[in-house]
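Visitor: sequence and predicted structure below; questions after.
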Amino acid sequence: MIDFKLLTFITVAKTKNFTKAADILNITQPGVSQHIKALEEYYKVKLFNKKGKQMELTSEGTLLFNHAEEVNRMSKLIKYELHNKSSIFNRYYVGATLTIGGYVLPKLIGRYRKKHENTDIILYVENTESIIKRLYNGDIYLGVIEGPFNKSKVNYEKLRDDELVLAVSYLHPFASKESVTIEEVLKNKLILREKGSGTRKVFENKLINSGYSLKDMNIYMEIGDITALISLVESNLGCTIISKEAIKASVNANTIKIIPIKNFDIIREFNFVYLDESQYDFINDFIGFCKGDN
């Protein structure tokens, strides 16, 4: 178990505020101050500088924060590993981005569990940024993500490719066309995923690499929920760029139509990501199963 004073320090470093940290940790603000003071006395360094209403880490504080985060992550992983060692049922924590977690991974997990009846997989479904944070925090063993990430900081393995497409209602003006240009798309009412999502980031990167500015986009709505986004498009409130996987049911039901964008294919990867091999047997087995069953 991580020292509570270090947990207090991590919380202050993230919130940059003693009062907010106290609320999160359910302790008093003087208690937070005492914990930080005790750490500064123990390490004989100043950990924070006050800038306005915010607490900013010193260079020494930043160093301690990086080490404390790793200690916290390892503490969680050890707890999970000891639980699995002493339990009949093994429990593993996996994170997936919204497209993968909503439309790809559930069926794979279901089939995996049929082969491993004593295994429980707890699935977190969030956007790419949140899944990466969970991985660094030690909340999950393995992530499956759809957006760009720093490949120098994690171990990764490709699951497969995915295509982003232009989706519209059959009542949309684009529906009568065989294809459209990216310029036409950018001028239309765009309903996009929220910032931080893998889908949004891949689309934005493609635009920038093709010489367009993000200011060229006519963003009508930003939606964090894929189901809601699809419903808005089906209701002809705008068009969207979305994974082909996410709209299979709508395409089959003839409520959404895919319109090709001339000379503007958007291909991305679904990748497994993990930090270490402390749970190598599970990670290796699950990745192998998913790739073989894919």
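Guide: Perfect, thanks for sending it.

Visitor: please make it C-alpha for all contacts and neighbour counts, starting now.
Guide: OK.

Visitor: after the longest strand along the chain comes which helix or strand?
Guide: With secondary structure taken from DSSP state E, the chain has its longest strand at strand 155-168. Using DSSP states H and E, the helix or strand that follows strand 155-168 in sequence is helix 182-187.

Visitor: any buried residues in that next one, and which?
Guide: By 16 or more other C-alpha atoms under 10 Å, the buried positions in helix 182-187 come out as 182, 185, 186.

Visitor: distance between it and the chain's centre?
Guide: With C-alpha atoms, centre = their mean, to the nearest Å as the basis, helix 182-187 stands 28 Å off its chain's centre.

Visitor: make a markdown table out of the buried residues of helix 182-187 and add distance to residue 46.
Guide: Shown next, in a markdown table, are the buried residues of helix 182-187 (distance: C-alpha to C-alpha, whole Å):
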| residue | distance to residue 46 |
| --- | --- |
| 182 | 53 |
| 185 | 53 |
| 186 | 50 |
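
Visitor: before we go on, here's another structure to hold up against the first:
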Amino acid sequence: MLDFRIHTFLCVCRHMNYTRAAAELHITQPAVSQHIRYLEREYGTKLFSYKGKHLQLTQAGHILWNAVTAISHDDAILKEHLRDLQHNRSLSFGATPTAGVGILDKLADLLKHNDDMNLRMEIADAEKLLQSLDDGAIDFAIVESSFDQGRYESLLFSNEPIVAVCGTGYEAP
């Protein structure tokens, strides 16, 4: 279970605005400031700075954000797995449209051999899926586009050729 101040930190990171974070969390803006000050004292470093009027994460803030998003995701998965012990098995993932179509036969086979499994599949662009992954809404994502590999663990699922098609009479530049 994550400390409520960590949830405040993540909310401020999402909005990059103390007032909007306070509104989402249904607390006062001074309470948000106190939560962030507590974390800064706890970790001994500044987590946010202002560039002009724009709030931004410091290097230490980025490190904390990376760590707590991973912990938050792990916490969500743990809770889901504990619930699944009482009911059945479930898996939540996302895929970009092209990748999603490419794995439908594998999903059908998985479900055929695991009739007690629940699958939830989110189809969206890679940016939305990575946000869902950060938020802990999905367990993993299958994408065919590039992403910051320093932020996510990844493995190659499939290597497919790309075929370019054009109309007759098209002359390449």
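Guide: Okay, I see it. The model shown is predicted, which means the values in this text are computed figures rather than measured ones.

Visitor: can you calculate the TM-score here?
Guide: Put the two chains on top of each other and the TM-score (TM-score structural alignment, normalised by the length of the second structure) is 0.81; 172 aligned residues with a C-alpha RMSD of 2.5 Å.

Visitor: what's the longest strand of the first structure packed up against?
Guide: Under the contact criterion of 3 or more C-alpha pairs under 8 Å, 6 or more residues apart in numbering; DSSP states H and E, strand 155-168 of the first structure touches helix 226-234, strand 240-243, strand 257-259, strand 266-274, helix 280-293.

Visitor: among the buried residues of helix 182-187 of the first structure, which one sits closest to residue 251 of the first structure?
Guide: For the buried residues of helix 182-187 of the first structure, the minimum distance to residue 251 of the first structure (C-alpha to C-alpha) is 19.4 Å, reached by residue 185.

Visitor: spatially, what comes nearest to the aligned partner of residue 122 of the second structure in the first structure if we skip its sequence neighbours?
Guide: Following TM-score structural alignment, the counterpart assigned to residue 122 of the second structure within the first structure is residue 124. Leaving aside its sequence neighbours, residue 124 of the first structure sits nearest to residue 95 (C-alpha to C-alpha, 6 or more residues apart in numbering; 4.6 Å).

Visitor: what do you get for residue 9 of the second structure?
Guide: Closest residue in space to residue 9 of the second structure, ignoring its immediate chain neighbours: residue 36 at 6.4 Å, by C-alpha to C-alpha, 6+ apart.

Visitor: surely that neighbour is in contact with residue 5?
Guide: Yes - between residue 36 of the second structure and residue 5 there is a contact under C-alpha atoms under 8 Å: 7.1 Å.

Visitor: tell me which stretches of the first structure form helices.
Guide: Using DSSP state H, the helices of the first structure run over residues 4-15, 18-25, 29-43, 59-86, 98-103, 105-115, 128-137, 182-187, 198-209, 226-234, 248-252, 280-293.

Visitor: starting at the chain centroid, how far to the fifth one?
Guide: The chain centre lies 11 Å from the centre of helix 98-103 of the first structure; the measure is C-alpha atoms, centre = their mean.

Visitor: buried sites along that helix?
Guide: Buried, per 16+ other C-alpha under 10 Å, within helix 98-103 of the first structure: 98, 99, 100, 101, 102.

Visitor: deepest of the helices and strands packed on strand 155-168 of the first structure, which one?
Guide: strand 240-243 (a mean of 24; mean count of other C-alpha atoms under 10 Å).

Visitor: where in the second structure does it align, residue-wise?
Guide: So strand 240-243 of the first structure sits over no part of the second structure, by TM-score structural alignment.

Visitor: now the residue most central in space within the second structure: closest residue in space that isn't a chain neighbour?
Guide: Of all residues in the second structure, the one closest to the mean position by C-alpha atoms, centre = their mean is residue 134, 1.9 Å from it. Spatial nearest neighbour of residue 134 of the second structure, excluding adjacent residues (C-alpha to C-alpha, 6+ apart): residue 69 at 5.9 Å.

Visitor: residues in contact with that neighbour?
Guide: 10, 134, 135 (C-alpha atoms under 8 Å, 6 or more residues apart in numbering).

Visitor: for residue 240 of the first structure, which of the helices of the first structure is the nearest?
Guide: Nearest to residue 240 of the first structure, of all the helices of the first structure, is helix 226-234, at 7.1 Å by C-alpha to C-alpha.

Visitor: and that closest one, what does it pack against?
Guide: So helix 226-234 of the first structure, by 3+ C-alpha pairs under 8 Å, 6+ apart, packs with strand 155-168, strand 190-193.

Visitor: what angle separates it from strand 155-168?
Guide: With axes from the mean of the first three to the mean of the last three C-alpha atoms, to 10 degrees applied, the angle from helix 226-234 of the first structure to strand 155-168 works out at 20 degrees.

Visitor: can you put the helices and strands packed on strand 155-168 of the first structure in a markdown table and add distance to residue 145 of the first structure?
Guide: Formatted as a markdown table, those follow (distance: least, C-alpha to C-alpha, whole Å):
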| stretch | distance to residue 145 of the first structure |
| --- | --- |
| helix 226-234 | 15 |
| strand 240-243 | 13 |
| strand 257-259 | 23 |
| strand 266-274 | 5 |
| helix 280-293 | 13 |
